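> For reference, the sequence and a predicted model appear below.
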Amino acid sequence: MTSFPATARRVRDESIGPRQRRMHLRNCLYHFAPYGFRATWHHLATTHRIVGGIEADPSSLVRALDELEMARALVLPRAAAFAVRRRLRKREGRRVPASAHPWDSWGCHAIAYCPDPQQHPVEPLPVVVGRVLDACAAGADPAGRCLVCGNEDRQPGEACRNCGVLAGRCGNPV
């Protein structure tokens, strides 16, 4: 499997047909899908009007990729800093992380996991991802109010009724 940047370059490559470019955009979600694969794809497809006949508007793929890359740019520095801290702690003999990180180190999935792909936040991905990461950095308790919309009428173990996000360990699914 290729990297996110390599796959993103293929989405922008106009010498490739629009259908292949759409497939490459979906492949980007194997590397970064903050709502989970299906919900993130649904968000991008509806927000940027990625239609079945993609030949009508191939620029929608680039608009969707731009939004995805902006959200990913918020996660990368935090993931790199976490990796540095983990390496230092491992050298000290501490093999178990001191705290949970709000991303999946195998692809940054489910930062704001939405179990129903049709129900997800309507705000842009960078806004939602930034909100969750900031709340986790501040030590917010995901069992209390929703980290994305602030809804306090949440049932533990259930997705938020307002935005569809299922809060687990500070952004990861339970």
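Structure received. Note that the structure is a prediction, hence the values are computed from the model and not measured.
> C-alpha only now, for contacts and for neighbours.
OK.
> burial count for the nearest residue to residue 62 once chain neighbours are set aside?
Closest residue to residue 62 apart from its sequence neighbours, by Cα to Cα, 6 or more residues apart in numbering: residue 12 at 6.2 Å. Using other Cα atoms under 10 Å, residue 12 is surrounded by 19 other residues.
> repeat for residue 58
20.
> can you check the one 4 residues further on too?
Neighbour count for residue 62, taken as other Cα under 10 Å: 18.
> wait, doesn't it sit right on residue 11?
Yes. The pair residue 62 and residue 11 qualifies as a contact (Cα atoms under 8 Å) at a distance of 6.8 Å.
> Kindly provide the distance from the residue nearest to residue 62 to residue 25.
According to Cα to Cα, to the nearest Å, residue 12 and residue 25 sit 9 Å apart.
> shared neighbours of these two, anything?
The contact sets of residue 12 and residue 25 overlap at residue 61 (Cα atoms under 8 Å, 6 or more residues apart in numbering).
> Helix or strand: which one has the residue lying closest to residue 103 once chain neighbours are set aside?
Leaving out its chain neighbours, the residue that sits closest to residue 103 by Cα to Cα, 6+ apart is residue 111, at 5.4 Å. Using DSSP states H and E, residue 111 is not contained in any helix or strand.
> wait, doesn't residue 111 sit right on residue 37?
No. Applying Cα under 8 Å, one finds residue 111 not in contact with residue 37, separated by 11.4 Å.
> So for the two, which residue has more residues nearby?
Comparing residue 111 with residue 37 by other Cα under 10 Å, the one with more neighbours is residue 111, at 30 against 21.
> Need the contact partners of stretch 67-81.
Stretch 67-81 is contacted from outside by 32, 103, 105, 108, 124, 125, 126, 127, 129, 130, 133, using Cα under 8 Å, 6+ apart.
> redo that, cut-off 10 Å
Applying Cα atoms under 10 Å, 6 or more residues apart in numbering, the contact partners of stretch 67-81 are 4-5, 8, 25, 28-29, 31-34, 40, 44, 47-48, 62-63, 65-66, 82-86, 101-105, 108, 111, 124-130, 133, 137.
> structure B:
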Amino acid sequence: MSFGTYARRVRDVGAPAARRHTALRCAVSEYCPLGFHATWAYVSATALPSPDLRRDSTALLRALDALESSRAVRIAEGASFAARRRAEKAAGLRTPRGAPVAQVWRPHWPTPVGTAPSRLGLVAAVADRHRAFRRLSAPDGTPVTNGLASEGRAARLTELHGRLEACGTAYLTALGLPDAAARDELSDTVTGIRGEVRPGHAALNHRLFQWLGFADLLGYALVVAPAR
């Protein structure tokens, strides 16, 4: 079913609360610019004063409003990009110009021009993914067998894991108001992690890509200028 169908179910005040709650989760699965779990944390936080979307009908609607508003901006951005590309192709320009296309595939909360994402929402999203990152198996410094990593590489991975975890903790401690040093530290940490990725389907790549997924969200939260 479509996003619109799920949105109508959320707005059906005559439906059971559990059904409306499930419909909102389905709507998030259809549009999740920060990833499903981070997007759910974002809209749940911005639905305050009550974060309990299972019992608070008005909070449920506020969460849907936040999701729909962002989705409308994303649709408009996509239409604008498509129109620009048609014009560029007609002019013989095969390479996209203007805004970077890669941003579409990375965590990004679209907002109308002149507005910023909710700082509370971004803090909640990072907190959710920070908890998930900490649950990932961390390298313990033991060399990986079968020649997949040297003892030195295992030590580097342990250090990088700790640094990324610390970057997340620093952002949350600052309540989403980081300083330049925090941005520089994350950038340096990400460079180190990317340097450990190997070509092809190396055994450790899956773990590193999980780390980089969290780093992408954290990096977006660090550089965006959210409303206070």
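That came through fine. Since the model is a prediction, treat every value here as computed from it, not as a measurement.
> count of neighbours near the residue opposite residue 110 of the first structure in the second structure once aligned?
In the second structure, the residue paired with residue 110 of the first structure is residue 107, using TM-score structural alignment. Number of residues near residue 107 of the second structure (other Cα under 10 Å) recorded here: 22.
> Assess the claim that residue 107 of the second structure and residue 38 are in contact.
Yes. Taking contacts as Cα atoms under 10 Å, residue 107 of the second structure lies within contact range of residue 38: 9.2 Å.
> Which residues are in contact with each of those two?
Joint contacts of residue 107 of the second structure and residue 38 (Cα under 10 Å, 6+ apart) are 32, 214, 217.
> what's near enough to touch the second one?
Going back to what we said before, that points to residue 214 of the second structure. Residue 214 of the second structure sits next to 38, 107, 126, 129, 130, 132, 133, 164, 165, 168 when contact means Cα under 10 Å, 6+ apart.
> Where does it fall, secondary structure wise?
Using DSSP H and E, the element containing residue 214 of the second structure is helix 205-223.
> try residue 153 of the first structure
Under DSSP H and E, no helix or strand contains residue 153 of the first structure.
> what does the one 5 residues further on give?
Secondary structure assignment for residue 158 of the first structure, by DSSP H and E: no helix or strand.
> Please report the distance of it from residue 37 of the first structure.
Distance, residue 158 of the first structure to residue 37 of the first structure, by Cα to Cα: 19 Å.
> Tell me which stretches of the second structure form helices.
3-10, 17-30, 36-46, 57-90, 119-135, 151-173, 180-196, 205-223 (DSSP state H).
> Quick one: residues in contact with the shortest one.
Helix 3-10 of the second structure is contacted by residues 12, 15-31, 57, 60-61, 64-65, 67-68, 71 when judged by Cα under 10 Å, 6+ apart.
> cutoff 6 Å now
20, 23, 24, 27, 30 (Cα atoms under 6 Å, 6 or more residues apart in numbering).
> among the residues you listed, which ones are buried?
By neighbour count, with 16 or more other Cα atoms under 10 Å, the contacts of helix 3-10 of the second structure hold 20, 23, 24, 27 as buried.
> Quickly note the distance from the second one to residue 212 of the second structure.
Look at residue 23 of the second structure and residue 212 of the second structure: by Cα to Cα, they are 30 Å apart.
> who's in contact with the residue positioned nearest the centre of the first structure?
In the first structure, the C-alpha nearest the mean C-alpha coordinate belongs to residue 34, at 1.5 Å (Cα atoms, centre = their mean). By Cα under 6 Å, 6+ apart, the contact set of residue 34 of the first structure is 109, 110, 111, 112.
> now the residues you listed in TSV, with distance to residue 120 of the first structure?
Shown next, in TSV, are the contacts of residue 34 of the first structure (distance: Cα to Cα, whole Å):
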residue	distance to residue 120 of the first structure
109	14
110	12
111	12
112	9
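> what's the closest of the residues you listed to residue 154 of the first structure?
residue 112 (14.7 Å; Cα to Cα).
> That closest one contacts residue 35, doesn't it?
Yes. Using Cα atoms under 6 Å, residue 112 of the first structure is in contact with residue 35, at 5.0 Å.
> got a markdown table for the contacts of residue 214 of the second structure, with distance to residue 188 of the second structure too?
Shown next, in a markdown table, are the contacts of residue 214 of the second structure (distance: Cα to Cα, whole Å):
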| residue | distance to residue 188 of the second structure |
| --- | --- |
| 38 | 24 |
| 107 | 19 |
| 126 | 19 |
| 129 | 20 |
| 130 | 18 |
| 132 | 22 |
| 133 | 18 |
| 164 | 10 |
| 165 | 13 |
| 168 | 14 |
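> who wins for most neighbours among the residues you listed?
residue 126 (29 neighbours).
> Not counting sequence-adjacent ones, nearest residue to it?
residue 218 (6.3 Å).
> Tell me which residue of the first structure lines up with that neighbour.
Aligned partner of residue 218 of the second structure by TM-score structural alignment: residue 165.
> roughly how far apart are that match and residue 25 of the first structure?
Taking Cα to Cα as the measure, residue 165 of the first structure falls 23 Å from residue 25 of the first structure.
> next one: residue 59 of the first structure
12 Å.
> wait, residue 120 of the first structure sits on residue 166?
No. Between residue 120 of the first structure and residue 166 there is no contact under Cα under 6 Å: 9.9 Å.
> who has more neighbours, the two?
residue 166 (32 against 24).
> Would you mind listing the buried residues in stretch 5-15 of the second structure?
6, 7, 9, 10, 11.
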